[in-house]
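Test case, fold it:
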Amino acid sequence: MCASTGLRHGGSAIGIDGQPFVPLDGQAERLELAGWWESQQGNAKITGRNARNLNPIIRAAGTAAASTAADPTALDRELRFAWWWIWKNSSGPVKFSAFNSRSDRLLQSWSSEFQHRAIIPASWYVEKGVRFEHPTGGTFGIAAVTSTVQEADGSDLVTYSMVTRSAVGEAATVHDRMPLVIPPEMHDAWLDPAQPGDRDLALASVAWSEDLSHAMTAAGPALKAKSAKHTVRGSATRTPEAPHTLF
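Here you go, the predicted model:
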């Protein structure tokens, strides 16, 4: 049950392949992330009703591909700040645990959200107090499924759940599940709105993640925020969980 990820301040624009992590390398996106980092100390946590701590995710921008000289088939991507815990409708977060979604239950429990996919940019993730990173220290992408609802003021609110898979490598020594990390070369395939969220994609995404999942290493204990005011404190702000879980 992964409920915490993070991004390094000023160092999130380079991926584990040494290439720019699009769109985090853009000037506007850098400014947005800098503001988020200052308020959250780089820690993405489950969104609290009162704290309303939204976290960065990456989605395909619209349905059209961006035509660029470097890669005419590359998807145009956008940075959004989203609520970590799925909302099915405008009434609020669902009552069951909806911050993690098992890859083997995407079609059964998350079929609608599986059609609207995102990437969570991360420098690390935390499981049972242990911080996991990629050996390069670069930013990697975690698969997510999303739902967009309309708030009372008419604005759109993007909500998401992190996709998990069976743990392998060092991660398996801590928990039997881990985030579904997607290699950079497959980000577009995961994000592509023209690709239906179906059984083939669910199976393929786990296969894509195999080498990268094995590469994740335990880098030490979870990093602590410098000031308590920047940290979402579990039971004080976290959405209550019912016994029924879907992760």
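
C-alpha from now on. contacts and neighbour counts both.
OK.

for the helix or strand that contains Ser205, which positions count as buried?
In the assignment (DSSP states H and E), Ser205 maps to helix 199-215. With burial defined by 16 or more other C-alpha atoms under 10 Å, the residues of helix 199-215 counted as buried are 201-202, 205-206, 208-210, 212-213, 215.

Residues contacting that helix, please?
Helix 199-215 is contacted from outside by 103-104, 106-107, 134-135, 165, 167-170, 180-183, 186, 190, using C-alpha atoms under 8 Å, 6 or more residues apart in numbering.

Columns distance to Pro20 on top of the buried residues of helix 199-215, output as JSON lines?
JSON lines is the format used below for those (distance: C-alpha to C-alpha, whole Å):
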{"residue": "Leu201", "distance to Pro20": "25"}
{"residue": "Ala202", "distance to Pro20": "26"}
{"residue": "Ser205", "distance to Pro20": "22"}
{"residue": "Val206", "distance to Pro20": "24"}
{"residue": "Trp208", "distance to Pro20": "20"}
{"residue": "Ser209", "distance to Pro20": "20"}
{"residue": "Glu210", "distance to Pro20": "22"}
{"residue": "Leu212", "distance to Pro20": "18"}
{"residue": "Ser213", "distance to Pro20": "21"}
{"residue": "Ala215", "distance to Pro20": "20"}
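
Which one of the residues you listed is nearest to Tyr125?
Ser213 (12.2 Å; C-alpha to C-alpha).

how much space between that closest one and Glu133?
10 Å (C-alpha to C-alpha, to the nearest Å).

can you tell me the helix or strand for the residue nearest the centre of the chain?
In the chain, the residue lying closest to the centroid (C-alpha atoms, centre = their mean) is Ile120, at 2.6 Å. Assigned by DSSP H and E, Ile120 belongs to strand 117-122.

And that strand, what does it pack against?
strand 55-65, strand 140-150, helix 187-191 (3 or more C-alpha pairs under 8 Å, 6 or more residues apart in numbering; DSSP states H and E).

structure for this one too, so we can compare:
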Amino acid sequence: MCASYGLDPRFTDAELLAEADADVLDGLRQWAQQNAGETLRPTGKNLRNLNPVVVDADGQTTLEPAWWGFLVNGEPAKFPSINTRSERLQERPGSLKTRALVPATGWFEMKKPERVWHEFGMGEGTLFGMAAVTQRGRTADGEWFTCYSIVMRPAPAHLADVHDRMPVLIPTAFAHEWLTAQGDRELIDEALLAAASLDDRVAVAARSDDKGTDRLF
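You can find the predicted model right below:
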């Protein structure tokens, strides 16, 4: 599953939105610059490392700080919630009611049993969007946040020997539909087909510094 991911402020904008809003891209760069050197981790009970996600707000593409993983009854969920299997969404499409794009320039997984971190991406500096489902959640002090879970699918053959799952990557041409279409079984099926069109572009490499989860890249 997606253990960690990074956002390099030197990114290009070609793979995120068909008509990327300048304010969205500027916001992403500012956030990435401010957080350089920090790991994107599930937000703990005493931490609030909110991460930027792209959402549709009344027809407007908007950047919003969000909590990685779900909050339930005022605290992080007891069940694993930073990732959601695409198969589960196909079986229970009700979870697709609200969605987001998670901007990234790569993600990290540990290959076992070697315990070597690897990074996955679509080329140095290439910005892309990972599919996510969202819901609202509150902390113990009553503050409400948008929470997100990255949608995961089986990895293609050339990546599966490192890790058997990967995020559902959303091509530029499908981004608007992912954010705005009715959340049903057809939507996740179409998202998986769209994501498969990017498989050949995804590359993976071992981390020589063994710091796959210690900093953004």
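
Once they're superposed, tell me the TM-score.
The TM-score (TM-score structural alignment, normalised by the length of the second structure) is 0.82; 209 aligned residues with a C-alpha RMSD of 2.9 Å.

Against the second structure, what's the mean shift for whichever helix or strand comes after the strand holding Ile120 of the first structure, could you check?
Downstream of strand 117-122 of the first structure, the first helix or strand assigned by DSSP H and E is strand 124-127. By mean C-alpha distance after the TM-score superposition for the first structure, the fitted strand 124-127 of the first structure averages 0.7 Å away from its aligned residues in the second structure.

what's the matching range in the second structure for strand 124-127 of the first structure?
Counting by TM-score structural alignment, strand 124-127 of the first structure falls onto residues 106-109 of the second structure.

Can you say which of the helices and strands packed on strand 117-122 of the first structure is nearest to Phe99 of the first structure?
That would be strand 140-150 among these, by C-alpha to C-alpha, at 9.6 Å.

For the alignment partner in the second structure of Ser147 of the first structure, give its distance to Phe174 of the second structure.
Mapped onto the second structure by TM-score structural alignment, Ser147 of the first structure lines up with Gln135. Between Gln135 of the second structure and Phe174 of the second structure the computed distance is 21 Å (C-alpha to C-alpha).

same check, this time on Gly137 of the second structure
Counting by C-alpha to C-alpha, the gap from Gly137 of the second structure to Phe174 of the second structure is 27 Å.

same question, Leu192 of the second structure
With C-alpha to C-alpha as the criterion, Leu192 of the second structure and Phe174 of the second structure are 11 Å apart.

Ok, Gly6 of the second structure next?
Per C-alpha to C-alpha, Gly6 of the second structure is found 22 Å from Phe174 of the second structure.

and those two? which has more neighbours close in?
Gly6 (24 against 17; other C-alpha atoms under 10 Å).

How about that one: what's its closest non-neighbour residue?
Leu216 (4.6 Å; C-alpha to C-alpha, 6 or more residues apart in numbering).

In this structure Glu109 of the second structure contacts Gly6, no?
No - the criterion here is C-alpha atoms under 8 Å, and Glu109 of the second structure misses it with Gly6 at 11.8 Å.

these two touch, right, Asn55 of the first structure and Ala44?
Yes - because the distance of 5.7 Å satisfies C-alpha under 8 Å, Asn55 of the first structure is recorded as touching Ala44.

Between strand 55-65 and the strand holding Ile120 of the first structure, find me the angle.
140 degrees (axes from the mean of the first three to the mean of the last three C-alpha atoms, to 10 degrees).

chain center to strand 117-122 of the first structure, what's the gap?
With C-alpha atoms, centre = their mean, to the nearest Å as the basis, strand 117-122 of the first structure stands 4 Å off its chain's centre.

quick one, that strand and strand 140-150 angle?
Using the same axes, to 10 degrees, strand 117-122 of the first structure lies at 130 degrees relative to strand 140-150.

Can you tell me which of the helices and strands packed on strand 117-122 of the first structure is nearest to Arg49 of the first structure?
strand 55-65 (13.6 Å).

Just the helices from the second structure, written as ranges.
22-34, 86-91, 157-160, 172-180, 185-196 (DSSP state H).

CSV for these, including distance to Asn73 of the second structure?
Listed next are the helices of the second structure as CSV, based on distance: least, C-alpha to C-alpha, whole Å:
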stretch, distance to Asn73 of the second structure
helix 22-34, 29
helix 86-91, 23
helix 157-160, 36
helix 172-180, 27
helix 185-196, 28
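
Highest mean neighbour count out of the ones you listed?
Comparing the helices of the second structure by mean neighbour count (mean count of other C-alpha atoms under 10 Å), helix 172-180 comes out on top with a mean of 19.

what's the neighbour count on the residue lying closest to Ala206 of the second structure once chain neighbours are set aside?
Using C-alpha to C-alpha, 6+ apart and skipping residues adjacent in sequence, the residue nearest Ala206 of the second structure is His118, 4.2 Å away. The local packing of His118 of the second structure (other C-alpha under 10 Å) involves 21 other residues.

Val204 of the second structure - how many residues pack around it?
The number of residues near Val204 of the second structure, taken as other C-alpha under 10 Å, comes to 18.

my guess is it meets Asp161, correct?
No - judged on C-alpha under 8 Å, Val204 of the second structure makes no contact with Asp161 at a distance of 10.6 Å.

Report the buried residues of stretch 44-57 of the second structure.
Neighbour-count burial for stretch 44-57 of the second structure [16+ other C-alpha under 10 Å]: 49-56.
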